[in-house]
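Enquirer: got a predicted structure plus its sequence, pasted below:
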Amino acid sequence: MANTPFDINNFHEDEALIKQIKSGNYDAFTLLYNKYIRQLTQYGLKFNTDLPIIQDCLHDVFVWLWANRHKLAIHHSVKSYLFKAVRTSILHILEKKNKLRTLHPEEGNEYNFELELSPENLMLQDENREQIRVQIEGLMRKLTAKQKEVIYLRYYEGLNFEDIAQNMNLSVKASYKLMGRAIATLRENVPSSQVLLIILLHLH
C-alpha cells in the first residue's frame, strides 16, 4: 500500500502515528522508531549490558510491529506497549541464553536490573560527591531488580502505575505496593532526605 501523505509536524501524538502505521504508512513507522529507539535501548541495557543482544531484541520488536501492523491492539499508552514488548523480548532471549537468575523468584531477583548514578549531574561539592556515590551504590544493592525497575519506569520514564502494571505483568495494586516497598527500603537506609532526593533525580 502506498504511504498516505501527511504532514510530519501533525503526527507527534503516538496514537496518530499508530493509526497511520496501521494504514501502511512507513514514514509514520520510522518516526515512531526514531522517537523511542534511544529510550528503549537505555531501558534494555538495564537488564543486560550486551548491546548486540539488546539491539537484536529491539530489531525483532520493530520488525514484528510492522509485520503485524494491521492487527495492532494497543489498550494502554503506545510507550508502555513498546516498553513491554522490549522487556518481554529481552527476558525471553536471556532465558534462552541461560542468563536469567532462577533462584528465589519471589524476591524479584529472577533477572538483573541496574540503576546507576550520574555523578556528573550531582550539584555537590567534590569532597561530598564520592561519599554520596558510595552511599547510593550501597542503597541500590538493598533493592530487588523489580523495585529498581519500578523506580526507573515511574521516575525516569514517567509511566503511570497502570502502564507500569501492564509493562511488568502486575496488577495496579501490586505496582503501587512494589513502589511503596522500594521507597520504604530507601528511607530506612538513607541518612538524610538530601540523599533520597539525589536518588530520585540523578539515577539513570
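Expert: Cool, the structure landed.

Enquirer: when you work out contacts or count neighbours from here on, use the C-alpha atoms and nothing else.
Expert: OK.

Enquirer: burial measure for residue 45, as a count.
Expert: 17 (other C-alpha atoms under 10 Å).

Enquirer: list the contacts for it?
Expert: Applying C-alpha atoms under 8 Å, 6 or more residues apart in numbering, one finds that residue 45 lies in contact with 51, 54.

Enquirer: included below, for side-by-side comparison, is a second structure:
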Amino acid sequence: MQSQKSLTSEKILWNTFRQGDRKAFALIYEQYIQALLNYGHKITQDESLIEDSIQDLFYELWNSKSNLSETDSIKFYLFKALRNKIYRNKEKNTFDVIDENQDLPDWLNEVSTEYNIILQEKEASQLNYLKKAIQKLPKRQQEAINLRFFHDFSNEEVAQLMGVNYQSACKFIYTGLRFLKEHIIYPILIILISNQLKIF
C-alpha cells in the first residue's frame, strides 16, 4: 500500500496537471508510460491497439483535464482507463484480444534499469524461476498476481481493474499463490513478495 506521503504527492501532481500544468502532465506520462505499455500487453497482443489506446488516453486526459475527478492513485486511474479504452477500441475496430487459452505475452520479462541495478545475481535467478512458475497460471490468475504483488494494488483495486467482484479477485490471488507455493521453493516466493519488487 502507498504511504501517506506518497498519496499526498500523487494528489498534488494530479491536481497540478488538472489545473493545466504541462510539466505535471509530462511527468505523469514519463512516470507511467512503460507500466501502461506492459499492462496493455496483458490485455492484447496487438501493438497498434495498445499504442493507439495509450495515445487516445493521454489525448483525452489533456483535453478533459479540468473535468477530471481527484484520485489517490494515478497509476490505478490510468490502468483502469487504459483497460476500458483497449476494450472499447477492440470492439470498434474488431481487434483480436487474447483469450483464456492463449499464452500470455512475456510481460514479466520487461524489467527496468532500476531493477537491473538493484537486483543481485541470486535474486535475479530466483525471480526468473518465479516468472516461469507464474506463466503456468491461468491468464486471470496471472493478471491478479501481477496487479497485486508487482504493481502493489489492493485486493479491492485488483477487483475493480479486472472488472470482477471482490470475492473473485481474492480467489484468483489465493489460488495463484497456492499453486506457486506448491511449485516453487517457498522462501523465494516470500522474499520476492515481501520485497514488493516492481516490474515495469
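Expert: On my side now, so go ahead. Note that the coordinates shown come from a computational prediction; the quantities given were computed from them, not determined experimentally.

Enquirer: can you pull the TM-score for these?
Expert: Comparing the chains after superposition, counting by TM-score structural alignment, normalised by the length of the second structure, produces a TM-score of 0.70; 183 aligned residues with a C-alpha RMSD of 3.6 Å.

Enquirer: where's the nearest residue to residue 7 of the second structure once chain neighbours are set aside, which helix or strand?
Expert: Here the nearest residue to residue 7 of the second structure in space, its sequence neighbours aside, is residue 72; by C-alpha to C-alpha, 6 or more residues apart in numbering that works out to 5.8 Å. Residue 72 of the second structure is located outside every helix and strand, with elements delineated by DSSP states H and E.

Enquirer: can you tell me how far residue 72 of the second structure sits from residue 12 of the second structure?
Expert: As defined by C-alpha to C-alpha, to the nearest Å, residue 72 of the second structure lies at a distance of 10 Å from residue 12 of the second structure.

Enquirer: list the contacts of stretch 8-20 of the second structure.
Expert: 23-25, 28, 62, 65-68, 70-74.

Enquirer: gap between the residue nearest to residue 7 of the second structure and residue 147 of the second structure?
Expert: 17 Å.

Enquirer: same check on residue 49 of the second structure?
Expert: With distances defined as C-alpha to C-alpha, the gap from residue 49 of the second structure to residue 147 of the second structure amounts to 21 Å.

Enquirer: now residue 26 of the second structure
Expert: Taking C-alpha to C-alpha as the measure, residue 26 of the second structure and residue 147 of the second structure are separated by 24 Å.

Enquirer: the more surrounded of the two?
Expert: residue 147 (24 against 11).

Enquirer: the more buried one contacts residue 158, correct?
Expert: Yes. Taking contact to mean C-alpha atoms under 8 Å, the distance of 6.3 Å between residue 147 of the second structure and residue 158 places them in contact.

Enquirer: so which helix or strand takes in the counterpart of residue 46 of the first structure in the second structure?
Expert: In the second structure, the position corresponding to residue 46 of the first structure is occupied by residue 42, as judged by TM-score structural alignment. Using DSSP H and E, residue 42 of the second structure falls within helix 22-43.
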